[in-house]
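J.: dropping the sequence and predicted coords here.
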Amino acid sequence: MDWFKLSLQLNKFPIKRALKALEKIQGIPEEDYAEFLRRRRNAIIDYHIQHNSFYREFFHWDGFDNWEKVPIMKKADLQHPLKERLSSTYNIKKAYIGKTSGSSGHPFIFAKDRFAHALSWAGFQDRYSWYGIDLNKSLQARFYGIPLDFYGNIQERLKDRISLRRRFNIFDLSEEKMQAFLDRFKKSDFNYLNGYTSAIVLFARFLKDRNIVLKELCPSLNICIVTSEKLFERDKKLIEEAIGVPVINEYGASEVGLIAFENSENQWIVNSEDLYIEILDEKNNVLPYGEEGRVVITSLYNKAHPMIRYDIGDIGCLSKDSSLKKPILEKLTGRTNDIARLPDGKVVPGLTFYYVTKTIIEDNGNIKEFVIIQTKIDAFKIEYVSKEELSEDQKNKILEAVGTYVGKNLNIHFERKNILKRSQSGKLKQFTSRLTDS
């Protein structure tokens, strides 16, 4: 039984039509791809200008002959009631309704028409097949959060059951709970893991501390797919050693679907079938391949809700080896709002702190997880989970590294926690600034 396909069909998502459409798009020759993208971009703009009053007003429509004049959509622009943003040809019952995680600080509810949603899933199914994973038959160990309210919880577990997913609830990552995770792997024929990077890294550390290779206890495992949070090279090596399977990087967002997926040659292949990806500078100019800027996405088939030149809030770079049909995401360096501002006016990526502390802390197996919070212009707090308190020597090494790589005369406060706070979806935000824009 093709359970995955059946579950989409029961919810009136035309997955058969989407799979055929995806195959047809993939068959377009490279030399014809620019024309395909031009027609699709024009078609989706024309549709929303005709049928979506919100987008018509947002665009200040008076005709256009240059794609680069199409306005950029920010997440804050979409924080209006959904009924005001829906196309007139759709209603809530005729579309798929979802909500962003809010990790950027701008959560909003969005809609996708049923074909666009099915096309997104066709893309996932295509990429997973690169590694022998069949969404209709392969059993997934799912390291995600789950709604805690009764009806939301039941609904999510029912979806998991139909979609061949078994949930590993990451809101409790105590050693007792991870032992229970391990026991489940011993009893089930899981084919792959899928989930948030930080949770799978923590489970991998649990395994490594016990000299366990998960695949030896669950031989059916083939791959591990990590998503939603940055994967560091050290963490990738740790997961591959502890779980015993290749680690694959997935980049996606609920409002647009699959953005990029890592192939066997360690390239992040961008989804160019139903999305159009641009990298822009601060003045909204399109950057050439090889230059870093803001990731801006157009959903080419979503007629229910405009996602046109949508600034997703990430910073990235497309490889110089990219083409229109096969864009390659060379790097994804973080979110645009993940920056630290210092007293001397210096602005540094929040991940700079993470790299500094991670390198030092990982030399000692004591620390399990940590996050960094900017509380004042000159003050930062490092919250961490560990078996033992950080020693004064370890703290001094971190302070010295911060002074070298970030800035001098900063106040760093260390706070040991039993558990770190995650978002409602289960994500662990590695750096947070509590400074206001002013």
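T.: Structure's in. What do you need? Worth saying up front: this structure is predicted, and the values here are computed from it rather than measured. Residues are numbered from 1 along each chain as shown.

J.: going forward, measure contacts and count neighbours with C-alpha atoms only.
T.: Noted.

J.: next, the buried residues of stretch 428-438.
T.: Neighbour-count burial for stretch 428-438, with 16 or more other CA atoms under 10 Å as criterion, is recorded at L428, K429, Q430, F431, T432, S433.

J.: save those residues as JSON lines, and put in secondary structure and distance to A260 too.
T.: Written out in JSON lines, the entries for the buried residues of stretch 428-438 read as follows (DSSP: H, G, I helix; E, B strand; the rest coil; distance: CA to CA, whole Å):
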{"residue": "L428", "secondary structure": "coil", "distance to A260": "21"}
{"residue": "K429", "secondary structure": "coil", "distance to A260": "21"}
{"residue": "Q430", "secondary structure": "coil", "distance to A260": "21"}
{"residue": "F431", "secondary structure": "strand", "distance to A260": "23"}
{"residue": "T432", "secondary structure": "strand", "distance to A260": "25"}
{"residue": "S433", "secondary structure": "strand", "distance to A260": "27"}
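
J.: let's bring in a second one:
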Amino acid sequence: MFRLFDLSLQINGFPMKEAKAELRKIVAFSEKEHQVFVQNKKQEIVHFHLQNNAFYKHLVGSENYENWEDLPVLNKKNLQKPLLERLSKGYSVKNSYVNKTSGSSGTPFIFAKDKYCHALTWASNMYRFGWYGIDFNTSYQARFYGIPMDFIGNKKERFKDFLSHRFRFSIFDLSDDVLEKMLKKFQNKKFNYINGYTSSIVLFAKFLQKKNIVLTSICSTLKVCMVTSEMLFDDDKMLLEKQFGIPIVNEYGASELDLIAFQNTEGEWQVNSETLFVEILNENNKAVANGTSGRIVITSLFNKAHPFIRYDLGDIGILDEKSTLQKPILKKLIGRTNDVAVLPSGKKSPGLTFYYVTKSIIEDDGNVKEFVIKQTKIDCFEIEYVSEAELNLEQIKKIKKAIELYLEPHLNFIFIRKNSLERSNRGKLKQFKSML
């Protein structure tokens, strides 16, 4: 069988055969072998960067270290310097895979992976999607993502989509007319799976709900839907399952690393322990016990072009108590550290709290399609929303009451109805934003 996807990666210098073979070997390890593998890989990658990477050596302060815990925790601010100053000896923009993070954390930067490391990233993606019978070479993807608007950038993405056997829906305009056209595509094309940003896929599901259509009734080839990049709430997951008629899989990744966690067929959010080493740390950079929340800090075990060693993603999460080194389970992803509202009483609340509060009330009648919350002053918040009808006083009163209950009284809210919400240049929707 002709494997165009693998071939296009191979032609671009990504050694897919070797990467897939190595991944198969890692996955087959016993618990004990896996422990030895992780220990060796950690030592090996640190040693490599201390010898070959001036940026990392400077950060550590010497060529030697005693304990893993002594190594500095990298953050995005450390990385906001020219890429050429951060590359390892022997690696350049020409012989590495170079890309830019989405900047959803507020601090975008350019990063690099060596070609073998990037091939492993693809191998690990393929392995996980394979749990649901999806093969990147043969399965047809309906992709809900942003796309460059300039002519050349647009054509380049479309060509990549052709090689990757996927059809892209641009998500910058999600009016009913556009959603109607998407529906037509599902009627005419044999899609096998859906992949893309949560908020856009949820919007499409709400449109189907209004029309009383289950997607598999018009596109029977669909097997599964993977949502990524934004929070998936329980009620949204139920809506997606109902309107699509297929399993909904939640993935969590970072472009500079790999897939970090991917829901397995038992419904657990299984952490990638093959190419990454994941730690949950407290504010003193000490590992916390499973079941306790902390900062998600990740080491890329294979990236020689650029160090991602004890790299703080800016996310907060909890590992399940039953996690092991070989099979860590992400119990909960709480959100980003920078999405925190500071209230007049001094209380700090994750921005998602507002989202939960307003969501539960706004969802009642399905009038509001989507919304974002902005903190403009310590006691002032703006809620921008897209809806068929203006929120009435009754609904606004309910929202204010719930916010007093969950957060604190005497906060001021301004409700602004809009035709569409501002998305990032990639099409992501940032659900809470502090302007303080």
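T.: All right, it came through fine. It should be emphasised that the depicted structure is a prediction, and the values quoted were computed from it without experimental measurement.

J.: re the thing from before, between the buried residues of stretch 428-438 of structure 1, which sits nearest I377 of structure 1?
T.: Distances from the buried residues of stretch 428-438 of structure 1 to I377 of structure 1 were compared by CA to CA; the smallest belongs to S433, at 9.4 Å.

J.: got the buried residues of stretch 428-438 of structure 1 as TSV, with distance to I49 of structure 1 columns?
T.: As requested, these are exported to TSV (distance: CA to CA, whole Å):
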residue	distance to I49 of structure 1
L428	38
K429	37
Q430	39
F431	39
T432	38
S433	38
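
J.: now for these, which pair is the farthest apart?
T.: The two members of the buried residues of stretch 428-438 of structure 1 with the most space between them (CA to CA) are L428 and S433, at 14.1 Å.

J.: now, which of the buried residues of stretch 428-438 of structure 1 sits nearest Y405 of structure 1?
T.: Of those, the one sitting nearest to Y405 of structure 1 (CA to CA) turns out to be F431, at 16.1 Å.

J.: mind checking the SS state of the residue nearest to that closest one when sequence neighbours are not counted?
T.: Counting by CA to CA, 6 or more residues apart in numbering, F431 of structure 1 lies nearest to I372, which is 4.9 Å off, once chain neighbours are set aside. Each residue gets one of three states, and I372 of structure 1 gets strand by DSSP: H, G, I helix; E, B strand; the rest coil.

J.: test my guess that I372 of structure 1 contacts R434.
T.: No. Assessed by CA atoms under 8 Å, I372 of structure 1 is found out of contact with R434, at 10.8 Å.

J.: beyond the helix ranked longest in structure 2, next helix or strand please.
T.: With secondary structure taken from DSSP state H, structure 2 has its longest helix at helix 31-52. Where DSSP states H and E defines the elements, the next helix or strand beyond helix 31-52 of structure 2 is helix 54-60.

J.: ok, average deviation of that next one from structure 1?
T.: With both structures laid over each other, helix 54-60 of structure 2 and its partner residues in structure 1 are 0.8 Å apart on average (mean CA distance after the TM-score superposition for structure 1).

J.: closest one of the buried residues of stretch 428-438 of structure 1 to G345 of structure 1?
T.: Minimum distance to G345 of structure 1 across those is 15.2 Å, recorded for S433 (CA to CA).

J.: which non-adjacent residue is nearest I316 of structure 2?
T.: Spatial nearest neighbour of I316 of structure 2, excluding adjacent residues (CA to CA, 6+ apart): R295 at 4.6 Å.

J.: and that neighbour, how many neighbours does it have?
T.: Neighbours of R295 of structure 2 under the rule other CA atoms under 10 Å: 24.

J.: same check on D183 of structure 1?
T.: D183 of structure 1: 12 neighbours (other CA under 10 Å).

J.: contacts only, for it.
T.: Neighbouring residues of D183 of structure 1 by CA atoms under 8 Å, 6 or more residues apart in numbering: there are none.

J.: for L287 of structure 1, same thing?
T.: With CA under 8 Å, 6+ apart, L287 of structure 1 has these contacts: E278, I279, L280, D281, G293.

J.: that's all I had, so thanks and see you.
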